[in-house]
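A.B. asks: Dropping the sequence and predicted coords here.
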Amino acid sequence: MTERPTFAELFAGCRTSAVHLEMREVYEPADPAFQDWLSGVRTDPVERFRDWYDLVVATVARGVDVRRARIVSEPVTDYIRHEHEDTAALNVAAGERVRWLPRRAASDLALPGNDFWLFDDRLVRFGHFAGDGTYLGDEITEAPEVVALCRDAFEAVWARAVDHSEYRPG
């Protein structure tokens, strides 16, 4: 049995595109960065998430298009407000392109049941979370019909979503 690739290995092997669709209202509620934010403590997100920042910078430097789309309910949760505040300094500064789509504008889109990363239009990594946002694990597939579903869903969301620089959380 072959070992599953790590997230860093998936990025390292990526040649053209890595796209991420997020559809949850909260992720990892016990995360110290979020807990600090709730307490009013603001820190440099790059310093907190240096590994992620460096991974994206290196990936984009190789010519890989890294995009992230977030479907959010409005009014947004505290967690989404926290994410929004850090997005320019962390994700966008690293080279990701990020867009936001209010959930009410996604009602007629066919979406998979879980958040995912799609690498090079060939491999999908689904993230599984508990109802409270606690990470439970992931699932990887290269099934062509799943890849097509995720590609089409992401592109449909991306076409409607608002660039991070213009999105104001409702």
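C.D. replies: Arrived safely, thanks for sending. Predicted model, so just to flag it, every value in this text is computed and none were measured. Residues are numbered from 1 along each chain as shown.
A.B. asks: hey, let's count contacts and neighbours off CA atoms from now on
C.D. replies: Will do.
A.B. asks: and the lengthiest helix in the chain, what other elements does it pack with?
C.D. replies: Of all the elements of type helix in the chain, the one with the most residues (DSSP state H) is helix 144-160. On a contact count with 3 or more CA pairs under 8 Å, 6 or more residues apart in numbering; DSSP states H and E, helix 144-160 meets strand 17-22, strand 65-72, strand 97-102, strand 116-119, strand 123-129.
A.B. asks: Included below, for side-by-side comparison, is a second structure:
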Amino acid sequence: MSPSCVPNFADLLRSAEHTAVHLEMRDSYGIRDEEGGFTEFLRTGRADPDPDSAHWRGWIPLVRETVARGVRIRRARIVSEPVTDYIRWEHAQTSMNISVGEQVRWLPRRLASDIAVPGNDLWLIDGRRVVFHWFTGDGDWAGHERTEDPDIVRMAAAAFEAVWDRGIDHAKFAV
């Protein structure tokens, strides 16, 4: 994995003044720095509950800092059913995301058929800039693209809000 393929999430979230929304649409990811946690989940059925562990070290403090500045962070995931082992793992660890201030909803893919969504996962910051994430076929980072093109930003915002509006709150979504 090339370091240039991985976006700098700290810079991205630190640039947010009001909102940061994340749309995820893959049923599995193969991101190398997640391998240990995912393998452990497959072995034990448990996600890492320690916010100070190596798995969470970069994310938890960043989200806490961002939310403390008054930024609303929302994450929406479109998932196939039955869910993959990877999605079961994401679901198991999402309580950690929520405990530090993220809001998370899940949308079964069968309920998203009439929503026009972009071809790639994305972050939308303050409704004015989008970062698209590209992944390889096996789910590792392949790159990213940033844009402030108003037409693309509007499309991404509309897609996210449509998914969010239909999404099921994490507490009510069973895997």
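C.D. replies: In hand now; what should we look at? Source: prediction; values computed, not measured.
A.B. asks: ok so, going back, which of the helices and strands packed on helix 144-160 of the first structure sits closest to His164 of the first structure?
C.D. replies: strand 97-102 (5.1 Å; CA to CA).
A.B. asks: so where in the second structure does that closest one end up aligned?
C.D. replies: With TM-score structural alignment applied, strand 97-102 of the first structure matches the range 103-108 in the second structure.
A.B. asks: follow-up on the earlier one: in the second structure, what residues pair with the longest helix of the first structure?
C.D. replies: Using TM-score structural alignment, helix 144-160 of the first structure pairs with 150-166 in the second structure.
A.B. asks: List the contacts of the next helix or strand after the longest helix of the first structure.
C.D. replies: Following helix 144-160 of the first structure in sequence order, the next helix or strand is strand 162-163 (DSSP states H and E). The contact list for strand 162-163 of the first structure (CA atoms under 8 Å, 6 or more residues apart in numbering) reads 97-101.
A.B. asks: and these as a markdown table, adding distance to Phe116 of the first structure?
C.D. replies: Output for these, formatted as a markdown table (distance: CA to CA, whole Å):
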| residue | distance to Phe116 of the first structure |
| --- | --- |
| Arg97 | 16 |
| Val98 | 15 |
| Arg99 | 15 |
| Trp100 | 16 |
| Leu101 | 16 |
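A.B. asks: would you turn the residues you listed into JSON lines with distance to Glu166 of the first structure and neighbour count?
C.D. replies: Below are the contacts of strand 162-163 of the first structure laid out as JSON lines (distance: CA to CA, whole Å; neighbours: other CA atoms under 10 Å):
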{"residue": "Arg97", "distance to Glu166 of the first structure": "13", "neighbour count": "18"}
{"residue": "Val98", "distance to Glu166 of the first structure": "11", "neighbour count": "22"}
{"residue": "Arg99", "distance to Glu166 of the first structure": "9", "neighbour count": "22"}
{"residue": "Trp100", "distance to Glu166 of the first structure": "9", "neighbour count": "24"}
{"residue": "Leu101", "distance to Glu166 of the first structure": "11", "neighbour count": "23"}
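A.B. asks: quick one: contacts for the aligned partner of Asp121 of the first structure in the second structure?
C.D. replies: Aligned against the second structure by TM-score structural alignment, Asp121 of the first structure finds its counterpart in Gly127. Residues in contact with Gly127 of the second structure (CA under 8 Å, 6+ apart) are 19, 153-154, 157.
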